[in-house]
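*Asks:* Here is a sequence together with a model predicted from it:
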Amino acid sequence: MSGMSRIKEFNLPDLGEGLTEGEILTWLVKVGDTIELNQPIVEVETAKAAVEIPAKWAGKVQAIFHGEGTTVEVGTPIIAIDTDPGAGPVDTPSTTGAPAGDLPTPSAASLAAVEVAPTEGAVEPGLIGGPAPGGRTAVLVGYGPRTTAAKRRPRKGGVPPQAQAAPAPVQPAPEPVRPAPAPVVTPAASDRNGHGGATRGGLVLAKPPVRKLAKDLGVDLSTLTGSGPLGSITREDVQRAASGAPTAAEPLTVASPAAASFGADRERRIPVKGVRKLTAENMSRSAFTAPHVTEFLTVDVTRAMKALDRLRSRREWRDVRVSPLLLVAKAVLLAVKRHPMVNSSWAGDEIVVKEYVNLGIAAATERGLIVPNIKDAGRLTLRELADALTDLVQTAKAGKTSPADMSGGTLTITNVGVFGVDTGTPILPPGESAILAFGAVREMPWVHKGKVRPRQVTTLGLSFDHRIIDGELGSKFLRDVGDFLADPEAALLAWT
């Protein structure tokens, strides 16, 4: 097998649900490892979940292109695999154990050794490096950096995965190259001290469109300090220089007496990405699209708590996690059967009423709020529903919820009571018409049979889309949920 066909690049695959990028959380392999077909090689966080991606080929890891904490677009190469390592060595630089910044320059043969797997759509060429043999121009890792700065996590030590440089493929030069040859630049050849800088090996790092813009505006790129990845010069850098504004190397500062006490050194900036970014976008879109109405109902759930105790004591339920949320979920599912319009969505000129309930359960995780759902929950028995809730919560806490588990929800419950909160006014998940907030169960004085007694009490909050659900329907639905929780056994006998 030739070097051209045995070394293959594996691109970040399409993870579905319209996701266009993912952040590399953890590499599960390293350069030199022998891997099997479908072996998990990397854990990637998308805007919906963290997923493990399996290898497309068996073989030996030849190179890793992006380090942990880097956000990568779908279709971008992330790893190179030698699919026939027994055929002998390939002419590629060995990077295992090499210190960052001291990696060897790939040879002309190694530049041609990597076969790029086909992807949909064209990819913009990367930064221009020195001229390669044969009148072709080498680029940084085939595709160049993103237009936004790569986001990285601090590492405890050792060589970062991005230092395990790959042989860079060659592409036709999009513009005439400089007359003086210069070495090809790899990601590891950046300034070892972590500083940016607009040049590497005597060359200005800038993409062809940026070079053209600088030429049109009369800006000398060699005089600029880039603010882009690897110190590359961006369009904004050129435009600032043309307008006479301070460059990235000359930030505008304003003296302030309070600067010493309230400066940037006492601020912490957290990038908005992944699950939190998607949640923010969804909540903003929902809040300003669907007209929300929220109603509240306080319920005596003493009988429900006693019913749970009796359920836990049954032999066949002793290994099942039984919580108040189980009864709330059952109450919602039964109330939907009595009021189907609550389980619907607005589709512009029509209302889509679902005959199935994909019951969403809002879950707080380390990566932010996610809402996985139990598919067709209305068909489950009480025991099956309990098992499904347990599995959903454990999977979410482990960060293993898949994008499919968070898609297609029709109605949601958010259990704010676990935080000791009485209730809230939840925002609808996009595409749903109702969400129920379940508050904390507290012992409170309550009038029961004409006397004030200590009772177990909770407050429910129902937010709904007023385009679909009017006040009467929302009130009836919430009242039915409350009636079930007030006396589950009586409601089961009356409704089923």
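*Replies:* Structure's in. What do you need? Just so we're clear, the structure is a prediction, and the values are computed from it rather than from any experiment.
*Asks:* Please count neighbours and contacts with C-alpha atoms only from this point.
*Replies:* Will do.
*Asks:* Return the distance of the longest strand along the chain from the chain's centre.
*Replies:* Looking across the chain with DSSP state E, the single longest strand is strand 451-465. When distances are taken as CA atoms, centre = their mean, to the nearest Å, strand 451-465 is centred 36 Å away from the chain's centroid.
*Asks:* now swap in stretch 11-28 and tell me
*Replies:* The answer for stretch 11-28 is 9 Å, by CA atoms, centre = their mean.
*Asks:* For it, buried residues please.
*Replies:* Neighbour-count burial for stretch 11-28, counted by 16 or more other CA atoms under 10 Å, picks out Asn11, Leu12, Pro13, Leu15, Thr20, Glu21, Gly22, Glu23, Ile24, Leu25, Thr26, Trp27.
*Asks:* In contact with the residue nearest to the fifth one when sequence neighbours are not counted, which residues are there?
*Replies:* Leaving aside its sequence neighbours, Thr20 sits nearest to Val74 (CA to CA, 6 or more residues apart in numbering; 5.4 Å). In this structure, Val74 makes contact with Asn11, Leu12, Pro13, Asp14, Leu19, Thr20, Glu21, Gly22, judged by CA atoms under 8 Å, 6 or more residues apart in numbering.
*Asks:* Just the ones of the buried residues of stretch 11-28 in strands?
*Replies:* Asn11, Glu21, Gly22, Glu23, Ile24, Leu25, Thr26, Trp27.
*Asks:* Return the member of those nearest to Leu308.
*Replies:* For these, the residue nearest Leu308 by CA to CA is Leu25; the value is 40.3 Å.
*Asks:* Comparison target, given below:
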Amino acid sequence: MSRIKTFNLPDLGEGLTEGEILAWLVEVGDTIELNQPIVEVETAKAAVEIPAKWAGQVQAIFHPQGTTVEVGAPIIAIDTDPGAGPLESPSTTATPSGDLPTPSAASLAAVEVAPAEGMVEPGLIGGAAPGGRTAVLVGYGPRTTAAKRRPRKGAVPAQAVAAPVAVPPTPQPVVPPVPQRNGHATAAGAVLAKPPVRKLAKDLGVDLGTVTGSGPLGSITREDVQQAASGAAVVAAEPIATTTAPSFGADREQRIPVKGVRKLTAENMSRSAFTAPHVTEFLTVDVTRAMKALDRLRGRREWRDVRVSPLLLVAKAVLLAVRRHPMVNSTWAGDEIVVKEYVNLGIAAATERGLIVPNIKDAGRLTLRELADALTDLVQTAKSGRTSPAAMSGGTLTITNVGVFGVDTGTPILPPGESAILAFGAVREMPWAHKGKVKVRQVTTLGLSFDHRIIDGELGSKFLRDIGDFLADPEAALLAWT
């Protein structure tokens, strides 16, 4: 058995066919351990770190950062027994220019490629979602278009690989430059910076190679980029819905490539909008009692360290309403309707990568405290940019909280495979008729979009009414419904 093993880009699940290499976490010559993160890859749904399948020494890296690689393509070669002495033949030979190594036919013939079943990495891929659900973002479903690989400079053409080679044609490996610990770029421009920081630098027109990092191991932080921008637009502190000044060219136009989350969102939102017949209903609710109930909850000793927001009560209202109207939590499957007993409650989150919808698995079985903890963990993970594909798979019903942006309501588009999505608007003080008098009350507006093939007007109205009744008096509803 060959000691040199080639690791292919694993199938990250949920219909993905390619990923962009954001950063290499190792370099040629490094000794690595089993399951050590070796590369950070961004798909249309999440940025994930891929662990090593074997321990050993890195012999070759086949793609530089910024390259889009198809699933199953080799990305790195590892010597699994570096202590056994030198290889019988060099693993790479220098090109005429001497700057980039090219695999020799002899060395490639000795390389063992990971089998197809080895592409699935533990911890990276969630198992098949119950009911076959695969949509993970707002308007997202399995990818329906063919993936295209970006052209790579200097790639070894298929015809150049010798016939006796025992592995598929392998792209030309490259040795990524070692990022200096002070954050400055090497000659090839590699720096230590997270994907959101790189995006911010691009938006502000900042060359990361000129920035000194103040983060761990000399990595560049958002604050470093903002300081380097010297007068550029100030970005919001939280990594959600950031707005930066556009960089216009001489023609006073800016061209933004449509890729990643934005591309897949556009494809699936269009598909959903013109496939499922949408209906949207609205309900304005006096939530004064709900806000007082939240205040009392925050005052309880066992809840003082828990993040309590109106979204918690909205989520609980949705889950209880589903118990009364289970048909709302279903999927149109062509010749049948799949009604689900479990509720994987999706919460739309605006991040620097775009709008994603991680979901709380089997949320209907959680207590109110467990639901609060799950919401807090979901939001914090999304803001950090570390939401995994598994956390975004299998959603059955979604809430989008547009109220955090000061918006009253909206007509949300259904994520493919789901039959309902609720928009929760801003809570505002407004004049309201209460007990025969006009008083200032706290009021919000709910917007429910649903698939009219499954949910008719009566069912949709009753479901929305029950959510409104809960929010109008949550304590009474909890006593009556549970």
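*Replies:* Everything's here; your move. Just so it is clear, the structure is predicted and the values come from calculations on it, not from any experiment.
*Asks:* Would you pull the TM-score for this pair?
*Replies:* The TM-score (TM-score structural alignment, normalised by the length of structure 2) is 0.72; 378 aligned residues with a CA RMSD of 3.1 Å.
*Asks:* where do the strands sit along the stretch 301-450 of structure 2?
*Replies:* Taking DSSP state E, counting those that start in this stretch to define them, one finds strands in the stretch 301-450 of structure 2 at 330-332, 337-339, 345-347, 349-351, 354-356, 359-360, 397-400, 420-424, 428-434, 437-451.
*Asks:* how big is the offset of the last one relative to structure 1?
*Replies:* So the one you mean is strand 437-451 of structure 2. By mean CA distance after the TM-score superposition for structure 1, the fitted strand 437-451 of structure 2 averages 1.0 Å away from its aligned residues in structure 1.
*Asks:* ok, back up a step: ok, which pair from the contacts of Val74 of structure 1 is furthest apart?
*Replies:* Taking CA to CA, no two of the contacts of Val74 of structure 1 sit farther apart than Asn11 and Leu19, at 14.5 Å.
*Asks:* want to throw the ones in strands among the buried residues of stretch 11-28 of structure 1 into TSV with distance to Gly157 of structure 1?
*Replies:* Formatted as TSV, these follow (distance: CA to CA, whole Å):
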residue	distance to Gly157 of structure 1
Asn11	27
Glu21	27
Gly22	24
Glu23	20
Ile24	18
Leu25	16
Thr26	15
Trp27	15
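*Asks:* quick check, nearest of the residues you listed to Ala132 of structure 1?
*Replies:* Closest to Ala132 of structure 1, out of all of these and judged by CA to CA, is Asn11, at 24.6 Å.
*Asks:* Now for the counterpart of Ala55 of structure 1 in structure 2: which residues touch it?
*Replies:* Per TM-score structural alignment, the equivalent position to Ala55 of structure 1 in structure 2 is Ala52. Contacts here follow CA under 8 Å, 6+ apart; on that basis Ala52 of structure 2 touches Ile32, Glu33, Leu34, Asn35, Gln36, Pro37, Ile38.
*Asks:* Excluding residues flanking it in the chain, which one is nearest Ala52 of structure 2?
*Replies:* Excluding the flanking residues, the one nearest Ala52 of structure 2 by CA to CA, 6+ apart is Asn35, at 4.6 Å.
*Asks:* Isn't that neighbour up against Lys53?
*Replies:* Yes: Asn35 of structure 2 is in contact with Lys53 according to CA atoms under 8 Å; the separation is 6.1 Å.
*Asks:* filter the contacts of Ala52 of structure 2 to the buried ones?
*Replies:* Buried, going by 16+ other CA under 10 Å: Ile32, Gln36, Pro37, Ile38, out of these.
*Asks:* wait, the second one sits on Gly56?
*Replies:* No: between Gln36 of structure 2 and Gly56 there is no contact, the gap being 10.7 Å when judged by CA under 8 Å.
*Asks:* Tell me which stretches of structure 2 form helices.
*Replies:* 105-109, 195-204, 222-229, 260-273, 288-299, 310-324, 368-383, 457-472, 474-481 (DSSP state H).
*Asks:* got JSON lines for those, with distance to Thr80 of structure 2 and mean neighbour count too?
*Replies:* Output for these, formatted as JSON lines (distance: least, CA to CA, whole Å; neighbours: other CA atoms under 10 Å):
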{"stretch": "helix 105-109", "distance to Thr80 of structure 2": "15", "mean neighbour count": "18"}
{"stretch": "helix 195-204", "distance to Thr80 of structure 2": "30", "mean neighbour count": "19"}
{"stretch": "helix 222-229", "distance to Thr80 of structure 2": "38", "mean neighbour count": "18"}
{"stretch": "helix 260-273", "distance to Thr80 of structure 2": "34", "mean neighbour count": "18"}
{"stretch": "helix 288-299", "distance to Thr80 of structure 2": "55", "mean neighbour count": "16"}
{"stretch": "helix 310-324", "distance to Thr80 of structure 2": "49", "mean neighbour count": "20"}
{"stretch": "helix 368-383", "distance to Thr80 of structure 2": "34", "mean neighbour count": "17"}
{"stretch": "helix 457-472", "distance to Thr80 of structure 2": "58", "mean neighbour count": "19"}
{"stretch": "helix 474-481", "distance to Thr80 of structure 2": "59", "mean neighbour count": "13"}
